[in-house]
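Asker: Provided below for reference: sequence and predicted model.
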Amino acid sequence: MVALGSHKTIAGGVTAALGFLASGVPAGLKKDGKLDLALIYSEEPASAAGAYTTNIVQAAPLELTRSRVAEGKAQAIIINAGNANACTGEKGLPDAREMARRAGELLNITEDYVLVASTGVIGVPLPVEKITSATPAATASLSKENHAAASQAIMTTDLVPKEYAVQLIIKDQIITIGGMAKGSGMIHPNMATMLSFITTDAAIDSETLQRALKQVVDLSFNMITVDGDTSTNDMVLVLANGLAGNEQIKADTEEYGLFCKGLLEVCTALAKMIARDGEGATKLIEVNVTGAPSQRDAAMAARSVTGSNLFKAAVFGRDANWGRILCALGYSGAKFDPTRPDIFIGDVQVARDGGAVEFDEDRAAALLAQDPVQIFVDLKSGDFSATAWGCDLTYDYVRINGSYRT
């Protein structure tokens, strides 16, 4: 365990917090008996909060889950991979409800307390009977130890499972926040083809939890990109069951700030894992922008650079083509004086005052070969800063997406 200021990282992912269990089982949606059905369960009803895709084409499970999260309480989340249950017509919503109904029945909780998420191919009817047939195995195998199986069961083109958890002290009480995520392609700010599920034993009401999630998502999941595509199923869900026994966290208090710090740690770690695991990627790109006239300008500038296909390809080729960075800044919508930016690749300055400087090409190429690749931009136009994450663009991205459905 590694100390991180007032909190520390721990093992356990989505079951690290008190009172949470998880499982992952095969339901036959993926080939070769791979895990493709995950279940998360809280031993007590929990405050619920969510953030969702901005795509106006939205999958049935997302519509169902959003309506239930709006009521403020949930106790379980059932997730399938291999089929998105998106653009499936009138059958989509009843199938999502059937997933929740079966899970609620087996868990002996109200169906309205079961949230649903799906990921995979769009436009193919969900074989819901496979899911309901596998749900007894998912409920029977719920445990603290099966967090790893759950994180594997939600993967699609991901190469690695993504888990993270922290413990922090709030008024001498230990609070745990943990989570898991999936995402590899169709990743872009304002949600992407990503799912993330966060659990905590903190006592916090749903309205305050929703406020905290919105703040944190804007600094983490909404600051990553892989390919510029935003999907139909994207969501981040948080459940807080209060089993830590702390005094309920109120907004705009020191305790709220500490909780948000822990939540941001978890969400940022998971977001960076998603960006690093981008389809075909070989390295993570981190873009740090300072000197912006507003927070919005800083964020737009940083996200624009990570989203530039030309720059992402240059990183893959280890080509210190800083003009592509300046170009991306210019079309980002951020306000700045184009005659002022300084640009660095790692510790090598490649541009000064928006123009060329002599630099060591070999040293810059070596830095572009590292993982992560760090880019620093000073717009010299204000006092605000932001960080965004992405990945390089490789030949394998085309190979993977040229045959995703077939």
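Answerer: That came in fine, so what should we check first? All values derive from a computational prediction rather than experimental measurement.
Asker: CA only for contacts and neighbour counts going forward, please
Answerer: OK.
Asker: need the contact list for V377.
Answerer: For V377, the contact set (C-alpha atoms under 8 Å, 6 or more residues apart in numbering) comprises V287, N288, V289, T290, P341, D342, I343, F344.
Asker: which stretches of the stretch 1-150 of the chain form strands?
Answerer: All strands of the stretch 1-150 of the chain, identified by DSSP state E, counting those that start in this stretch, fall at 2-4, 7-9, 20-25, 37-52, 73-83, 114-121.
Asker: can you list the ones you listed in a markdown table and add distance to L367 and mean neighbour count?
Answerer: Converted to a markdown table, the strands of the stretch 1-150 of the chain look like this (distance: least, C-alpha to C-alpha, whole Å; neighbours: other C-alpha atoms under 10 Å):
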| stretch | distance to L367 | mean neighbour count |
| --- | --- | --- |
| strand 2-4 | 27 | 11 |
| strand 7-9 | 28 | 19 |
| strand 20-25 | 39 | 27 |
| strand 37-52 | 35 | 24 |
| strand 73-83 | 37 | 25 |
| strand 114-121 | 35 | 26 |
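Asker: Tabulate those strands (a markdown table), appending distance to I224.
Answerer: Listed next are the strands of the stretch 1-150 of the chain as a markdown table, based on distance: least, C-alpha to C-alpha, whole Å:
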| stretch | distance to I224 |
| --- | --- |
| strand 2-4 | 23 |
| strand 7-9 | 22 |
| strand 20-25 | 27 |
| strand 37-52 | 15 |
| strand 73-83 | 22 |
| strand 114-121 | 19 |
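Asker: K171: which of those is closest?
Answerer: Closest to K171 of these, according to C-alpha to C-alpha: strand 7-9, at 12.9 Å.
Asker: So which other helices or strands are in contact with that closest one?
Answerer: Secondary-structure packing of strand 7-9 (3 or more C-alpha pairs under 8 Å, 6 or more residues apart in numbering; DSSP states H and E): strand 2-4, strand 162-170.
Asker: for those strands, which one ends up most surrounded?
Answerer: Among the helices and strands packed on strand 7-9, strand 162-170 has the highest mean neighbour count (mean count of other C-alpha atoms under 10 Å), at a mean of 23.
Asker: Which strands and helices lie in contact with that one?
Answerer: Helices and strands touching strand 162-170, by 3+ C-alpha pairs under 8 Å, 6+ apart, are strand 7-9, helix 147-153, strand 173-183, helix 254-276.
Asker: could you point out which element follows the third one?
Answerer: Later in the chain than strand 173-183, the nearest helix or strand by DSSP states H and E is strand 194-200.
Asker: A further structure is provided below for comparison with the first:
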Amino acid sequence: MKIIDGGVTAAKGFKAASTAAEIKYKGRTDMAMVFSEVPCVAAGTFTTNVVKAAPVRWDQDIVYNHPGARAVICNSGIANACTGEEGFGYCRETAKAASESLGIPEDSVLVASTGVIGMQLPIDRIANGVKAMAPKLEGSREAGLEAAKAIMTTDTEKKEAAVEIEIGGKTVTVGGMCKGSGMIHPNMCTMLGFITSDVDISKELLQEALSEDIKDTYNMVSVDGDTSTNDTVLLLANGQAGNPKITEKNADYEEFKKALNYVNTTLAKKIAGDGEGATALFEVKVIGAATKAEAVTLSKSVVTSSLTKAAIYGHDANWGRILCALGYSGVQFDPEKVDLYFESKAGKIKIIENGVSTGYSEEEATKILSEEAVTAIADMKMGDASATAWGCDLTYDYIKINADYRS
């Protein structure tokens, strides 16, 4: 597998464009389009929140009930959530505008929105944005980069990843972009993610690969414990690589899954590290658990602990908060067997052994916890299972950002 510089336009046959449609703010680039030169098979995962935004319901129908897709239209600023039938109708009108501008069927157009809940989209601006982007579509690196910037809301940086692999003697590329900074506690994926590939694969296996992979990637991310109404990850594959079509779970399928996992893991970690107001990526590794399910539960319990997140912000090795979070996770274990380490590029230190302090150096621990990426490793000494969750520290700025988000 070769890591490359790229995003949604890295794979053959994919183009992107962006524009300033002035959906919420004047002069801000706030719409993006991803387009495939040929029909794609499409897979998707969506929020488990009972309150689902109109774009989620539209995309679920396209992914589950239609053979393929050609385009994705995304806007930032307004989420088109809790907007009733009028909001759902705007999804249809967006698809219609794309159909007319690109010469493709309406039911091959996926839509996505992110931003404030409860406001109606200015559909005239959306439609004009679609029409403005269509002639600007390019397969260039720059076009993909600008599309990644256009879908940002409170994100402080664009989020992209891409890799190349070889299947059947052909180069296959997987690339993607995502956005997410707040209201991140997925039960399927993240805020918004768009993955493209030129692999030739059946729709059924594409969906299975995505559904399985999110369990260890996006589903292991939490910024603030809130599961969005708009969570959507879309995966499009257009077959332009020319590899032997993947129709069974063979070595080619496993190779594709590795590439997909790398892209999704990279994007998931970028979301965690760019949490609203965050100064550090907080990674929690649980090893030595009895089962994978218990390892997942334990790691998520720690990474979502507000007290632990605050301690990470303060560079405070307050290990009691971590042991406490493990203890209320619902998993049964012997606290007098747990070992805990902190690790970053500044070094690694053993904080507790068999449930009690090692008499570690507070100064050394603070140095390790002062880096931009910090890892806590908990060895439960119960078995061979492990899991990793990602989050971020909790800062004053998180409150500032969300106290006046609508304004």
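Answerer: Here it is on my side, so go on. As the structure is a computational prediction, the values presented were derived from the model and not from experiment.
Asker: Surely Q173 of the first structure touches N246?
Answerer: Yes. Using C-alpha atoms under 8 Å, Q173 of the first structure makes contact with N246 at a distance of 6.0 Å.
Asker: Compare those two and say which is more crowded by neighbours.
Answerer: Taking neighbours as other C-alpha atoms under 10 Å, Q173 of the first structure and N246 compare with N246 leading, 18 against 13.
Asker: and stretch 108-115 of the second structure, how far from the chain's centre?
Answerer: Distance of stretch 108-115 of the second structure from the chain centroid (C-alpha atoms, centre = their mean, to the nearest Å) equals 15 Å.
Asker: Which residue numbers in the first structure does that stretch align to?
Answerer: Per TM-score structural alignment, the counterpart of stretch 108-115 of the second structure in the first structure is residues 113-120.
Asker: hang on, isn't G180 of the second structure packed against K158?
Answerer: No. Checked against C-alpha under 8 Å, the pair G180 of the second structure and K158 is beyond contact range at 9.6 Å.
Asker: Between the two, which contacts overlap?
Answerer: Counting by C-alpha under 8 Å, 6+ apart, the residues touching both G180 of the second structure and K158 are M152.
Asker: picking that back up, TSV for the helices and strands packed on strand 162-170 of the first structure, including distance to G50 of the first structure?
Answerer: Shown next, in TSV, are these (distance: least, C-alpha to C-alpha, whole Å):
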stretch	distance to G50 of the first structure
strand 7-9	23
helix 147-153	19
strand 173-183	14
helix 254-276	13
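Asker: Out of those, which gets nearest to V57 of the first structure?
Answerer: When those are compared by C-alpha to C-alpha, strand 173-183 sits nearest V57 of the first structure, at 18.5 Å.
Asker: Packing partners of that closest one?
Answerer: By 3+ C-alpha pairs under 8 Å, 6+ apart, strand 173-183 of the first structure packs against helix 147-153, strand 162-170, strand 194-200, helix 254-276.
Asker: do that again at 6 Å, thanks
Answerer: Strand 173-183 of the first structure sits against strand 162-170, strand 194-200, with contacts defined as 3 or more C-alpha pairs under 6 Å, 6 or more residues apart in numbering; DSSP states H and E.
Asker: where in the second structure is the aligned partner of the very next helix or strand once past the last one, by residue range?
Answerer: Towards the C-terminus, the helix or strand next in line after strand 194-200 of the first structure, according to DSSP H and E, is helix 206-219. Alignment note (TM-score structural alignment): helix 206-219 of the first structure is matched to residues 203-216 of the second structure.
Asker: For the residue of the first structure most remote from its centre, give its distance to T65 of the first structure.
Answerer: Most distant residue from the mean C-alpha position of the first structure: E358, 38.6 Å away (C-alpha atoms, centre = their mean). According to C-alpha to C-alpha, to the nearest Å, E358 of the first structure and T65 of the first structure sit 54 Å apart.
Asker: do S151 of the first structure as well
Answerer: Counting by C-alpha to C-alpha, the separation of S151 of the first structure from T65 of the first structure is 19 Å.
Asker: which one of these two has more residues nearby?
Answerer: Using other C-alpha under 10 Å as the criterion, S151 of the first structure and T65 rank with S151 on top: 29 against 25.
Asker: Map that one onto the second structure.
Answerer: For S151 of the first structure, the aligned position in the second structure is A148, judged by TM-score structural alignment.
Asker: what do you get for A76 of the first structure?
Answerer: Aligned counterpart of A76 of the first structure in the second structure: A71 (TM-score structural alignment).
Asker: Check whether N85 of the first structure really touches L126, as I assumed.
Answerer: Yes. N85 of the first structure lies in contact with L126 (C-alpha atoms under 6 Å); the separation is 5.5 Å.
Asker: quick one: which of the two has more around it?
Answerer: It is N85, of N85 of the first structure and L126, that has more neighbours when counted by other C-alpha under 10 Å, with 33 against 23.
Asker: and the more buried one, what pairs with it in the second structure?
Answerer: Under the alignment (TM-score structural alignment), N85 of the first structure pairs with N80 in the second structure.
Asker: gap between that match and D384 of the second structure?
Answerer: When distance is defined by C-alpha to C-alpha, N80 of the second structure is 44 Å away from D384 of the second structure.
Asker: For K309 of the second structure, pull up the helix or strand it's in.
Answerer: K309 of the second structure is part of helix 306-313, with elements assigned from DSSP H and E.
Asker: corresponding residues in the first structure for that helix?
Answerer: Aligned by TM-score structural alignment, helix 306-313 of the second structure falls on residues 309-316 of the first structure.
Asker: To what extent does stretch 69-78 of the second structure diverge from the first structure after superposition?
Answerer: The superposed stretch 69-78 of the second structure is, by mean C-alpha distance after the TM-score superposition for the first structure, a mean 0.5 Å from where its aligned residues fall in the first structure.
Asker: before we move on, back to that, the helices and strands packed on strand 173-183 of the first structure into CSV, with extra columns for distance to T253 of the first structure?
Answerer: Shown next, in CSV, are those (distance: least, C-alpha to C-alpha, whole Å):
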stretch, distance to T253 of the first structure
strand 162-170, 11
strand 194-200, 18
